[in-house]
Every structure is written in C-alpha cells, then in structure tokens.
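Asks: I would like to see how this sequence folds:
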Amino acid sequence: MPEPGSCQGRDLVQVGTVTGVFGLKGWVKVFSYTDPVESIVDYQPWLIKRGERQQLAEVAQARCQSKKIQVRMRGYETRDQAEGLVGMEIWVERRLFSALDEDEYYWFELKGLAVVNELNERLGTMDSVLETGANDVLVVVPDPTSIDQQERLIPYVQSEVVNKVDLKSGLIRVNWPRDY
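Replies: Okay, here's the model as predicted:
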C-alpha cells in the first residue's frame, strides 16, 4: 500500500514548479503549466516533490499578478520555510481534470506519442507544444526509430494536418511530408 503523500500507485500529472520565494510570510512563486495559469490552484491537493523527497501540500492562499502565480501553502509561514520549496515540482492526480469530448486531448496526453505520416514514416516523438496564436504547434523530436535526426514543428490542425490521435496505440498520424 502506498504511503500518504506518495506518488506510487497514482496517475499523476505535473502542473507546475515552485520557482522562488516572495516576501517574508511564506509565499512562493509558481510557474504554472495550466491554461489559464491561475487554474493550477483549482487542482488540490498538490503533491510537491524533488527527487525522492515528496509531500502533500494544500494551498492556503493564492493570487495572480500579470500571469504569475503566488501561493502560500498551509504550514509555511516564513520565508525560510518557503525557501525549502524552491525547485519542487507540483503534481496533481489525473482524475481532477475535466473529461474532454471525443477528439480533444490534454497536451500531456500526447507527449511521448509516436508521430507518423501518411506513408507510415516515423517522424519522431511528440515532445512539447508551442502556442503560436493562430494554432498550436507540435514539437516532434527524433528518436532511435525515426527516419532521420531532424526536429520538426508540425501545426496542430485537426483533419488538415493531424489526421488521427490514437492514445491506446501511442500514435499521432499526420499529413506531413518527411522533407518539410
């Protein structure tokens, strides 16, 4: 049986990182991976960890200033206490996320999937997403079985470029020539 505050046996998603301290009363700066950034505080409790060190944390107060999040966690009342949190990753249970419609995905679900084109050529592995304004762009990095060692930026435009996402097979099928 997993220990309380343990990652073992849980389906966890990293949603942010503690990047610094703010003020003297235990506040920390948080870099949020959520969109919108302030929604990170809606997912509770947090499991914060660095290496083997991990613990459950509860947000006591939060504020957003210029798309930056500042948080005070329960039990952290001083700057010295808060400094121990800097660099810790913030994880939450996957079950806290809303269910999506068919053909909608959270970006973290696509990370690590193989990307193949219509000729069944493996272009690489989906690594991350760039938000460009017009549409999101998949960053596809080479892997040991890809056709070459080229990093590719592939627009995430459903039906036109991204033909199919199959989470069970671990595959994203794209309409994208190898020489783009």
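Asks: Every contact and neighbour count from this point should use C-alpha atoms.
Replies: Will do.
Asks: Helix, strand or coil: sort out the residue lying farthest from the centre of the chain for me.
Replies: Here the centre of the chain is the reference, and by Cα atoms, centre = their mean the most remote residue is Leu119, at 30.2 Å. Taken by DSSP: H, G, I helix; E, B strand; the rest coil, the conformation at Leu119 corresponds to coil.
Asks: Distance check, it against Thr34.
Replies: Counting by Cα to Cα, to the nearest Å, the gap from Leu119 to Thr34 is 35 Å.
Asks: Around the closest residue to Glu77 other than its chain neighbours, how many other residues sit close by?
Replies: Leaving aside its chain neighbours, Glu77 sits nearest to Gly26 (4.5 Å; criterion: Cα to Cα, 6 or more residues apart in numbering). Number of residues near Gly26 (other Cα atoms under 10 Å) recorded here: 21.
Asks: Let's compare: structure for the following, please.
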Amino acid sequence: MTADSRLILVAQIAGGFGVKGEVRVTAYTAEPMALMAYGPLLRADGSVGLTLTSARPDKNGVVGRAKEIATKEEADALRGLKLHIPRDRLPAPDEDEFYLTDLVGLQARDPAGVVLGAVRSVQNFGADDMLEIAPAAGGPTWYLPFTREAVPDVHIADGWLLAVRPVEVGEREPD
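Replies: Here you go, the predicted model:
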C-alpha cells in the first residue's frame, strides 16, 4: 500500500440520535463538517461504512443522516465503528506542515545520524502525541514524546526525523 492510499482514521460512530434514524458521529478532524466532503467513510478493511447524506455540527462531531441507516436501531448497532478515508482525500498540508500519519515509516535517527529505528505509529494516551519507535536492531518498541525537544527536525520528503531520546531517571547526561 502506498503512503497516499493508507487509510486514515477520521471518525467513529457514537450511535443513534433521536428516533428518526439519525446518527451521531464523533469527528477526529479539525473541522467536523469536513466529514461531508470526504465522500464515503470506510471501514478498516476498505469497505464502505457510512455515507453521510446530510449533517449538522454537534458538540463532538456531527449528527446526520446516512445512506446505510434508516432507524435508530441500525445506528445504535454501528456504535463504535471506526471510519476512515484514504490519505489522498486529505487536502495537501501547507509548506512546513504535515499530517501525523505521514510520520509513520520515517527513520528515527539520533543526533550523530545513527538509525535508531522507524516510526511504527503515533499514539496519544491523553497528554501529548507519542511516536512508537520500532528499533532497527529488533526488540520491543519504545516511545518518544513528539515535542520540539525530542523531535527537533522532521524531513518527510527524505524519510527521516531527528530523535533526541530523553534522559532516563537515574542516568546522567553525557558530558
């Protein structure tokens, strides 16, 4: 799968709304109404999950009608369904900007240029984004905070980022 055909998580079905078959969708996009512009929202396997035909903003996303849902019960049955779009449906980022998903697969290099591993995923456990790094030498993955201090340089086009590992508790900083 090419980088531009990867599926990007953009929303999740929260369940039915009202009694007339509307569905509540939690949006993971900066602008929730953008879900209408993306076309059919896909399941993780690439099949169509939800096609919004109308929507209005809601506190966590949108409430709307979908081609696949006629009743509240049908909407509730899809609760929890994660909805994706192909990466190429997202607008191109501004210069010097990127999507977090574009970090996946980049080499993580230390300040001396040594390859530490590759970005396996970007996670957020509630505080800040964390890069999950799969070590080049194998073994368990480790996490790097996605902050300016820990990742001062990102070179998407060249396929790498600079990774400055934080000093572990009990370690001394190099002289």
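Asks: Run through the residues that contact the residue farthest from the centre of structure 1.
Replies: For Leu119 of structure 1, the contact set (Cα atoms under 8 Å, 6 or more residues apart in numbering) is empty.
Asks: Return the residue of structure 2 aligned against the residue nearest to Glu77 of structure 1.
Replies: Taking TM-score structural alignment, Gly26 of structure 1 has Gly21 as its aligned residue in structure 2.
Asks: same check, this time on Ala114 of structure 1
Replies: Match for Ala114 of structure 1 (TM-score structural alignment): Gln107.
Asks: and the counterpart of Val92 of structure 1 in structure 2, which of the three is it?
Replies: Matched by TM-score structural alignment, Val92 of structure 1 corresponds to Ile85 in structure 2. What three-state DSSP gives for Ile85 of structure 2 is strand.
Asks: any idea how far Ile85 of structure 2 is from Pro40 of structure 2?
Replies: For Ile85 of structure 2, the distance to Pro40 of structure 2 - Cα to Cα - is 8 Å.
Asks: Looking at those two, which is more packed in?
Replies: In this view Ile85 of structure 2 and Pro40 are compared by other Cα under 10 Å, and Ile85 has more residues nearby, 24 against 20.
Asks: Okay, the more buried one and Phe17 of structure 2: tell me how far apart.
Replies: 23 Å.
Asks: And for Leu103 of structure 2?
Replies: The value you get for Leu103 of structure 2 to Phe17 of structure 2, if Cα to Cα is used, is 36 Å.
Asks: out of those two, which sits in the busier spot?
Replies: Leu103 (22 against 19).
Asks: Enumerate every residue touching the nearest residue to the more buried one once chain neighbours are set aside.
Replies: Distance criterion Cα to Cα, 6+ apart; nearest residue to Leu103 of structure 2, sequence neighbours excluded, is Val119 at 6.6 Å. By Cα under 8 Å, 6+ apart, the residues touching Val119 of structure 2 are 103-108, 131-134.
Asks: and which of these is nearest Lys72 of structure 2?
Replies: Distance ranking of the contacts of Val119 of structure 2 against Lys72 of structure 2, using Cα to Cα, places Val104 first at 37.4 Å.
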